[in-house]
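**Student:** A predicted structure for the sequence below; I have some questions about it.
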Amino acid sequence: MSDGQKWEELCRRCGECCFEKKIDAKGVIHTTAVPCRFLDIHSRSCRVYEQRLQLEEDCIQLTPENIAGLDWLPQGCGYRRLLTE
């Protein structure tokens, strides 16, 4: 198994990172009920996963280098939990 596969397996498939976010006047980030157009809301998987970064300009590739700065990731996110271990 490659390091990339191990990284992908951290994802719990909650889909929370694929919903639009809004920042309020106090700078607090809120997840909306509006999913990405490519998110299958039943399976919580991306319909265009391999091309997501090219097809959706707001899609962010999660990496070990950038997850610490992504405060909007849900508490139960497998990637975020990696930071606390």
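**Tutor:** That came through, no problem.

**Student:** okay, CA-based contacts and neighbour counts for the rest of this
**Tutor:** Will do.

**Student:** Please name every helix or strand in contact with the longest strand seen in the chain.
**Tutor:** Longest strand of the chain, by residue count under DSSP state E: strand 29-35. Secondary-structure packing of strand 29-35 (3 or more Cα pairs under 8 Å, 6 or more residues apart in numbering; DSSP states H and E): strand 19-23.

**Student:** Which secondary structure elements does the strand it packs on sit against?
**Tutor:** strand 29-35.

**Student:** between the strand it packs on and strand 19-23, how big is the angle?
**Tutor:** Orientation check (axes from the mean of the first three to the mean of the last three Cα atoms, to 10 degrees): strand 29-35 against strand 19-23 gives 150 degrees.

**Student:** For strand 29-35, list every residue counted as buried.
**Tutor:** 31, 35 (16 or more other Cα atoms under 10 Å).

**Student:** Return the distance of stretch 11-31 from the chain's centre.
**Tutor:** 9 Å (Cα atoms, centre = their mean, to the nearest Å).

**Student:** what's in contact with that stretch?
**Tutor:** Stretch 11-31 has contacts (Cα atoms under 8 Å, 6 or more residues apart in numbering) with 32-36, 39, 41, 44-45, 59, 72-74, 77-79.

**Student:** here's the one I want to compare it with:
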Amino acid sequence: MGALRDKFWELPLGDLTRAEWEALCDGCGKCCLHKIEDENTGTIEGTNVACKLLDTDTAQCIDYRNRRTYVPDCMRLTLKIVKDVTWLPASCAYRLRADGKPLKDWHYLISGDRESVKQAGVSVAGRVISEVDAGPLDHHLVEWDADETDWDGDSE
């Protein structure tokens, strides 16, 4: 990864280098959870079912560089589409910065601690199941609260 500028996360997203863009991710893992879209309404519901490449204990992709080889529909979040991805959580660093808002205090770039996303209750680490073991997605629906720090699920 290339050199990161001091406080690069305060810059507009369009000014970030590729390395800075990648470093902006808070590592919560929520974008790696399966979603269910209602065919009639277009409403998207979240689940607690993780992509097979997400380590459910750490919320980190086990093969990020090659993920599209194993999961062809894995979305690459880009500047061009970040505002159109409606299912990104409100706490997502990309969404916050796209809206001109500052990062949350628990973001590792602010706190200096990669574990702070877990300590704040925002990470999916230890709270999700792999798609390999999950069974039907509709048995694993969850609803994130407004602060994104906890979610209520009716998973079975």
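**Tutor:** Perfect, thanks for sending it. Here the structure is a predicted model, which is why all the values come from computation and not from measurement.

**Student:** what's the neighbour count on Leu24 of the second structure?
**Tutor:** The number of residues packed around Leu24 of the second structure, counting by other Cα atoms under 10 Å, is 21.

**Student:** which position in the first structure aligns with it?
**Tutor:** In the first structure, Leu24 of the second structure lines up with Leu10, judged by TM-score structural alignment.

**Student:** repeat for Arg67 of the second structure
**Tutor:** Under TM-score structural alignment, Arg67 of the second structure pairs with Arg52 in the first structure.

**Student:** Apart from its chain neighbours, what residue comes closest to that match?
**Tutor:** Leaving aside its chain neighbours, Arg52 of the first structure sits nearest to Cys59 (6.7 Å; criterion: Cα to Cα, 6 or more residues apart in numbering).

**Student:** Isn't the one you found up against Gln51?
**Tutor:** No. The criterion here is Cα atoms under 8 Å, and Cys59 of the first structure misses it with Gln51 at 10.3 Å.

**Student:** unless I'm mixing things up, the match of Leu24 of the second structure is touching Gly78, no?
**Tutor:** Yes. In this structure, Leu10 of the first structure is within contact of Gly78 by Cα under 8 Å, at 4.9 Å.

**Student:** middle-most residue in the first structure, spatially?
**Tutor:** Cys17 (3.2 Å; Cα atoms, centre = their mean).

**Student:** and it, helix, strand or coil?
**Tutor:** helix (DSSP: H, G, I helix; E, B strand; the rest coil).

**Student:** how near is it to Gly78 of the first structure?
**Tutor:** 12 Å (Cα to Cα, to the nearest Å).

**Student:** and if you look at Val28 of the first structure?
**Tutor:** 22 Å.

**Student:** And Trp7 of the first structure, by the same measure?
**Tutor:** Distance from Trp7 of the first structure to Gly78 of the first structure, by Cα to Cα: 9 Å.

**Student:** Neighbour count for the two, which is higher?
**Tutor:** Gly78 (18 against 14).

**Student:** Give the aligned equivalent of the more buried one in the second structure.
**Tutor:** Per TM-score structural alignment, Gly78 of the first structure is aligned with Ala93.

**Student:** coming back round to it: give the contact list for the residue nearest to Arg52 of the first structure.
**Tutor:** Counted by Cα under 8 Å, 6+ apart, Cys59 of the first structure has contacts 18, 52-53.

**Student:** ok, these in the second structure, which still hold?
**Tutor:** Among the contacts of Cys59 of the first structure, the ones still in contact in the second structure (both residues aligned by TM-score structural alignment, their matches' Cα atoms under 8 Å) are 52-53.
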